[in-house]
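K.L.:
My questions concern the predicted model and sequence given below.
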Amino acid sequence: MKNPIEALNKIFDSRIRLGVMSVLIVNDGVSFNELKQLLDLTDGNLASHLNTLEQAEYLKVTKAFIGKKTNTTYTITELGRQSFKQHLDALEKMIKGI
């Protein structure tokens, strides 16, 4: 019998990264502050998890100015979308015992 956790993506082991990807997969773009508020996280905690996802090329970062303030927006990449879907499919198979 195949090991059921083999198909899971280690990057999504973190509940925070799982939450970030869940938000991004259903939204066109989400700002840093919106993610921070939605997931109830500190700046540093969220930034470190976003950095991990960015390094894996699962999300794209866009920085812009609104007036004099910077606005950082995150969107999911196609690689991120595919990887997250594969992770969710693997979880579903584990739950169903397939």
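P.N.:
Done, it's in. Residues are numbered from 1 along each chain as shown.

K.L.:
use CA for all of it now, contacts and neighbours both
P.N.:
Will do.

K.L.:
would you list every one of the strands in the protein?
P.N.:
30-31, 59-66, 69-76 (DSSP state E).

K.L.:
Against that first model, consider the following:
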Amino acid sequence: MSPGNLSTHLRKLEEVGYVAVAKAFNDRTPVTTVSLTAAGRVAHAAYVDAVTHYLDGSAAQALLHAEETT
């Protein structure tokens, strides 16, 4: 990922409140610190749960079962 792409992604995550971005200088060198917010932690946990559900086959089984009952 290029620095420009990363910056764009971080800006979008900051806009929805998932990350906090702090910019500073350390010996004239720019330093950017990114941290997850409480909302970001909740969103990440929901994402992990959804992906886990999908990958463990539960989602596929639910779809198959739904097709069988219609």
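P.N.:
Cool, got the structure. Just so it is clear, the structure is predicted and the values come from calculations on it, not from any experiment.

K.L.:
I'd like to know which of the strands of the first structure is closest to Leu53 of the first structure.
P.N.:
Closest of the strands of the first structure to Leu53 of the first structure is strand 59-66, at 6.1 Å (criterion: Cα to Cα).

K.L.:
helices and strands around the closest one, which ones?
P.N.:
helix 43-55, strand 69-76 (3 or more Cα pairs under 8 Å, 6 or more residues apart in numbering; DSSP states H and E).

K.L.:
Dump the strands of the first structure into CSV; add distance to Gly44 of the first structure and mean neighbour count as well.
P.N.:
Below are the strands of the first structure laid out as CSV (distance: least, Cα to Cα, whole Å; neighbours: other Cα atoms under 10 Å):
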stretch, distance to Gly44 of the first structure, mean neighbour count
strand 30-31, 15, 17
strand 59-66, 16, 14
strand 69-76, 14, 17
